[in-house]
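A.B. asks: using only what follows, build the 3D model:
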Amino acid sequence: MDNDTDMSYKLDKWNSDLARGLIPNNVILSLYIITGFMGNSIVILIYGFKMKGNKEERYFIPFLATADLWASLVCASFGIALNLMQAQFNNTHLCKAWWFFAAFTTFCSASILLIIAVHRYLKVCRPLEGQMTLKWKRFALCLALALAFTLSVPMTHFYGSVPFPNEEEGIVGQRCSRLKSTNKTGSLIFGGIFVLVTVVVIISLISLYSRIGYTIITHFKYPKRTAKPKSNIDTAGNSTTADNSQVVHSSSDNQLSETETGMHSVETDNTELSGVVQSTASTEKTSGVKRTPNSTMNGKAIVFKSSAKRRKEQTNKKVVHKFTLLFMLITVIFLVCYIPKVIIMLLEARNPRFWEEFSDFARPGILFVYRMYIINSITNPIIYAFLDNQFSTEMKKMVRICK
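C.D. replies: Below you'll find the model as predicted:
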C-alpha cells in the first residue's frame, strides 16, 4: 500500500512538473479560444445576418467561420487538457472523442477552403462557362461534411490513452496519443490515406490559386480597352462602322460581367434604351440623315453600353478579384499552419516513442509548432476586417451600438 501511495505521489509530481513547463502553451491556447470565439462569432453575425443584398461573393464565409469557431474551441481546449494531463490522461473514451471532434472540425475547414478555391477558379478563370449554383454549393458543403466525417472516424480506432513511462523515476503514466497496440498495417494504411488526402488538398489549392493569380495579374497588366461611344454621327456609313466595333465590345463585356458577378440591372438597361430612341430622333431631325433599321439598332447598342454601365462592370470585376485575393491569403495561412502538423504526425506514426524522446525543455516548443494549425481558425476574421470594407463598416456599427 505504501508502495502504491509512493508511486501515485511520484506520478502526481511528475505530471505537475510537466504541466508547469507547459503553462506558456496554456496561456497561448487560452488566447486562441477567446480570439477564435469572439472573431468567428462576429463574422457569423455580420455575414450571416447583418449584410444585405447580393451575397454571391460571401456565400461560403459564414460556413467557414462556423467550422473555424468549433475548430478553435475544440482543438485549443483539447490542447489545454493534454497539457494538464500529460502523464495522467486515463480516460481513453474521452481521448478518442476529443480526437474525433478535433479532426472533424479541421477537416471541415480544409474541405470548405478547397470548395472556395474551386468556386473562385470558375468565377475568375472560367467566367463564361458553368458556375456553381446554389444547389451545387449546398451539395458541395454536404460533401465536405461527409468527407470530414469519413476521415475522422478512424481517429477513434488509432488514438487513445497509451503508456507514458518515466525510466528515471521508474513510473508509468498515461497520455492521450496514437495507440501502439493497434494493427500496424492498418495504421500505415490510414496514415497513407491521410497523407494522400492532405497532399491532394495542398496541391489542389496551390494549383487553383496559381492559375487564379496568373489570370488576375494578366487582367491588370493587359486590361481590355473598351471604345467610347461617339455622340455625333456624321454619316450613316461612319455610324455603322463605329457602332459595329462597339457592339462587339458590348457583347463581350456584358457576358463577362453578368457571369462573373451575377448582377445585371434590367431597369437600368431599359432606361438607357429609352434614351436611345430620343437621341436617335433628335439626331435625325438636326442632321437630316435618314437612319436605317440596322444603324438604329447599332445606335441602341452604343447607348446600351453607357459609361455608367462600364464603371459598374469594372467595379464588379474589382470586387471579384478582391475577394479572390482575400481567399488566397486565407489559403496561404492555412498551408503555413497545417504543413508542420502533418510533418509531425508523419514522424509520430513512424516512431512510436516520438513524444517520449523529447526532453521537458524541448517538448513545449514542439507542441507549440504542432498546434499552430489553430492559428488558421482565428486569423480569418482579422483578414476580413482588413480586406472587406463592408465587413469593417458593419463591425464599426456594432462597436458604436455596444458603446
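A.B. asks: can we go C-alpha only for contacts and neighbour counts from here?
C.D. replies: Will do.
A.B. asks: A strand includes residue 164, no?
C.D. replies: Yes: judged by DSSP: H, G, I helix; E, B strand; the rest coil, residue 164 forms part of a strand.
A.B. asks: hmm, it is touching residue 175, no?
C.D. replies: Yes: assessed by CA atoms under 8 Å, residue 164 is found in contact with residue 175 at 6.1 Å.
A.B. asks: more neighbours, the two?
C.D. replies: residue 175 (23 against 20; other CA atoms under 10 Å).
A.B. asks: hmm, back to that, overlap in contacts of residue 164 and residue 175?
C.D. replies: Contact with both residue 164 and residue 175 is made by residues residue 87, according to CA atoms under 8 Å, 6 or more residues apart in numbering.
A.B. asks: which helices and strands sit right next to the helix or strand containing residue 160?
C.D. replies: Using DSSP states H and E, residue 160 maps to strand 159-166. Where contact means 3 or more CA pairs under 8 Å, 6 or more residues apart in numbering; DSSP states H and E, strand 159-166 is packed against helix 92-125, strand 171-178.
A.B. asks: got the angle for the shortest one vs strand 159-166?
C.D. replies: Meaning strand 171-178. With axes from the mean of the first three to the mean of the last three CA atoms, to 10 degrees applied, the angle from strand 171-178 to strand 159-166 works out at 150 degrees.
A.B. asks: flag every buried residue along strand 171-178.
C.D. replies: Neighbour-count burial for strand 171-178 flags 172-178 (criterion: 16 or more other CA atoms under 10 Å).
A.B. asks: so which bits of stretch 252-263 are buried?
C.D. replies: 253-254, 256-261.
A.B. asks: stretch 82-98 too?
C.D. replies: Quick answer for stretch 82-98 (16+ other CA under 10 Å): 82-90, 92, 95-98.
A.B. asks: and it, end to end?
C.D. replies: Distance across stretch 82-98, first residue to last, is 10 Å (CA to CA, to the nearest Å).
A.B. asks: to compare against the first, here's another:
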Amino acid sequence: MADANDTELISFNNGFSWNVLNSDVNRSLLPVTVILGLYLLAGVIGNFLVIFIYVFRWEAPKTDRFFVPILAVLDMCACVISAGVGIYANMNIVRFRSDVLCKIVAFLGIFFVKMSGDLLAIIAVDRYLKLNKPFEPQMSFRWKKISVLIASVTGLLMAMPALFTYGVIPLKHPGTGDMGWLCANSNTPHQKHITLEWSLKVCYQFAMLFDVLARFVGLVVCYFHIGKKIYKHSEKRCQLRLQQGQNVPNRPICVNKRAEETELDVLSSNTGRETTPSTIVRMSRQSSRFDCQRVRLTMIFMLITVIYIVTMGPKLVIMIADSVLERFWTIEPTPKFGILRFLYTCFIFNNVVNPFIYGFLDRRFRSELYKLFTRSHN
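C.D. replies: Got it, this is the predicted structure:
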C-alpha cells in the first residue's frame, strides 16, 4: 500500500503522536469497550449454562435437543472472539501489530457468525416441517447432523476470503515517519482506477450481505407460515366453541403446565376425524395448551427475526460503505467514531441473547437451572 494512502484514515495536526492518538481514542471508546465486556461476560455465562443444562442435566430425546447446544457453542465462541478482540482493538486501535492475528480473528469471527445464522435457518426449516407438514417426511437425526456439517463447510467457504481481505494496514506519519498499525478490511487504497483486487474484495463484501439477507428472507417465510398455521388453528377452535355451545368446556388459557414441552405436532392431528363429544373435549384441551404456546412461539420467532436483522444490519451496511466510499473511516476521538464502532460490534448482541431466547424462556430449562443452583447451595 502506498504511503500516500496509508494515512487517509487519520487527520494529522500539530504535535501528532500515535501513542497520544491511541490513548485519546481508547478513552473515547470506553463506553463501547464496557459494552463489549458485558457482551463477553453474559455471552459466555449464558451459553455455558445452556450447554450444561441441555447436555448433562436434561433427559430429553436427542432429536429434541440436538440443535440448541450446538447453537450455544457457536454463540459462545462468537462472543469470545468478537467481543474479546473488539476490546483489544479498542485499546490498541492504531497499535495492532500482528497481521496473522488480525487475519485469524476476521476468519473465525465470520465463520462462527455465519454458522450461527445458518443454524437458525435450519431450526426454522425443522420447525416448519414439524408444524406445517406433520404427515410428510421430517428431518431425521441423521439429516440434522448432515445439515450441521453442510453449514460448517459453507461457513468455512464464506470465511476463507477474509484471510486475504483483512490484515494490518501500516500507517506512516508524513512528517516524522513514525509508524502505526490498524487491523481492518484492507480494501483501501481508493485509487483513481479500479483494480481487479479491489473489485474482488468489494464483491466479497456484497456476497456476505446477500447471504445474510437471503437467510433473513428464509426465516421470515418459515415463521410467517408457522404463524398462519397457528392462527388458523385458533380460529377453528373459536368456531368449534360457537357451534357446540355448552358441550365444550370453557377452560382457562395455559391450563396445562407442560404446554411448552410439546412441539405443536398435533395441530393437524385431528384432520379427517369424526367430530364426537369426546373428540371435541380433547381438541379443546389441546387448544387451551396452544393458546399459551402460540404466544410464546410468536414472541420467540419475532425476537429471533428482529434481533438478527437489527444487529447484523448495521455491521453489513458499514462494511459495504467502507468498501465503496472513500475515507468512510476517520480514526479520531469523536462521538461519530464511537457510534460507528458501537454499530459495527452490536451484532454480538445476537449471540448473547440467543441463550435467553432458546433457554431462559423455556419453563423446563428454568426449572433445571433452579435445581442446579439450589442444590449447589445445600
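A.B. asks: list the TM-score for the superposed pair.
C.D. replies: TM-score of the superposed chains, computed with TM-score structural alignment, normalised by the length of the second structure, equals 0.77; 334 aligned residues with a CA RMSD of 3.4 Å.
A.B. asks: residue 112 of the first structure pairs with which position in the second structure?
C.D. replies: Residue 112 of the first structure maps onto residue 119 in the second structure, with residues paired by TM-score structural alignment.
A.B. asks: was I right to think that match contacts residue 150?
C.D. replies: No: the criterion here is CA under 8 Å, and residue 119 of the second structure misses it with residue 150 at 10.2 Å.
A.B. asks: of these two, who's got more company?
C.D. replies: Using other CA under 10 Å, the more surrounded residue of residue 119 of the second structure and residue 150 is residue 119, with 20 against 14.
A.B. asks: quick one: the more buried one from residue 38 of the second structure, how far?
C.D. replies: Distance from residue 119 of the second structure to residue 38 of the second structure, by CA to CA: 24 Å.
A.B. asks: kindly report the same for residue 22 of the second structure.
C.D. replies: 23 Å.
A.B. asks: compare these two (neighbour count), which wins?
C.D. replies: Comparing residue 22 of the second structure with residue 38 by other CA under 10 Å, the one with more neighbours is residue 22, at 21 against 15.
A.B. asks: counterpart of that one over in the first structure?
C.D. replies: By TM-score structural alignment, residue 22 of the second structure lines up with residue 15.
A.B. asks: pretty sure residue 260 of the first structure contacts residue 123?
C.D. replies: Yes: counting by CA under 8 Å, residue 260 of the first structure touches residue 123, with 5.4 Å between them.
A.B. asks: common neighbours of those two, please.
C.D. replies: Contacts common to residue 260 of the first structure and residue 123, judged by CA under 8 Å, 6+ apart, are residue 320.
A.B. asks: show me where the second structure has helices.
C.D. replies: For the second structure, applying DSSP state H gives helices covering 3-6, 18-28, 30-52, 67-91, 99-132, 141-159, 162-165, 196-244, 277-324, 335-345, 348-355, 363-377.
A.B. asks: single out the most deeply packed of the ones you listed.
C.D. replies: Of all the helices of the second structure, helix 348-355 has the most neighbours on average by mean count of other CA atoms under 10 Å, namely a mean of 26.
A.B. asks: so that helix matches what in the first structure?
C.D. replies: Per TM-score structural alignment, the counterpart of helix 348-355 of the second structure in the first structure is residues 374-381.
A.B. asks: ok, back up a step: measure the nearest residue to the match of residue 112 of the first structure once chain neighbours are set aside to residue 359 of the second structure for me?
C.D. replies: If the residues on either side of it in the chain are set aside, residue 119 of the second structure comes closest to residue 71, at 6.8 Å by CA to CA, 6 or more residues apart in numbering. Separation of residue 71 of the second structure from residue 359 of the second structure (CA to CA): 11 Å.
A.B. asks: cool, and residue 206 of the second structure?
C.D. replies: For residue 206 of the second structure, the distance to residue 359 of the second structure - CA to CA - is 33 Å.
A.B. asks: repeat for residue 346 of the second structure
C.D. replies: Computed as CA to CA, the residue 346 of the second structure to residue 359 of the second structure distance reads 21 Å.
A.B. asks: could you do residue 46 of the second structure as well?
C.D. replies: Distance, residue 46 of the second structure to residue 359 of the second structure, using CA to CA: 9 Å.
A.B. asks: which of the helices of the second structure sits closest to residue 61 of the second structure?
C.D. replies: For the helices of the second structure, the distance to residue 61 of the second structure is smallest for helix 141-159, at 10.4 Å, taking CA to CA.
A.B. asks: that closest one aligns to what range in the first structure?
C.D. replies: Here helix 141-159 of the second structure aligns to the first structure at residues 134-152, judged by TM-score structural alignment.
A.B. asks: got a list of what the match of residue 112 of the first structure touches?
C.D. replies: So residue 119 of the second structure contacts 67, 71, 148, 151 (CA under 8 Å, 6+ apart).
A.B. asks: same thing with residue 68 of the second structure?
C.D. replies: Residues near residue 68 of the second structure by CA under 8 Å, 6+ apart: 50-51, 54, 358.
A.B. asks: repeat for residue 22 of the first structure
C.D. replies: Residue 22 of the first structure makes contact with 83, 364 under the criterion CA under 8 Å, 6+ apart.
A.B. asks: before we move on, what about residue 158 of the first structure?
C.D. replies: Contacts of residue 158 of the first structure were listed using CA under 8 Å, 6+ apart, and they are 178-179, 182, 187.
A.B. asks: try it again with 10 Å
C.D. replies: Residues near residue 158 of the first structure by CA atoms under 10 Å, 6 or more residues apart in numbering: 96, 99, 177-184, 186-187, 190-191.
A.B. asks: quick one on the thing from earlier: need the residues touching each of residue 71 and residue 359 of the second structure.
C.D. replies: 47, 50-51.
A.B. asks: which of those sits closest to residue 295 of the second structure?
C.D. replies: Comparing these against residue 295 of the second structure with CA to CA places residue 50 closest, at 22.5 Å.
A.B. asks: residue in the first structure matching that closest one?
C.D. replies: With the correspondence set by TM-score structural alignment, residue 50 of the second structure lines up against residue 43 in the first structure.
A.B. asks: wait, doesn't that match sit right on residue 65?
C.D. replies: Yes: Residue 43 of the first structure lies in contact with residue 65 (CA atoms under 10 Å); the separation is 6.5 Å.
A.B. asks: between the two, which contacts overlap?
C.D. replies: 380-381.
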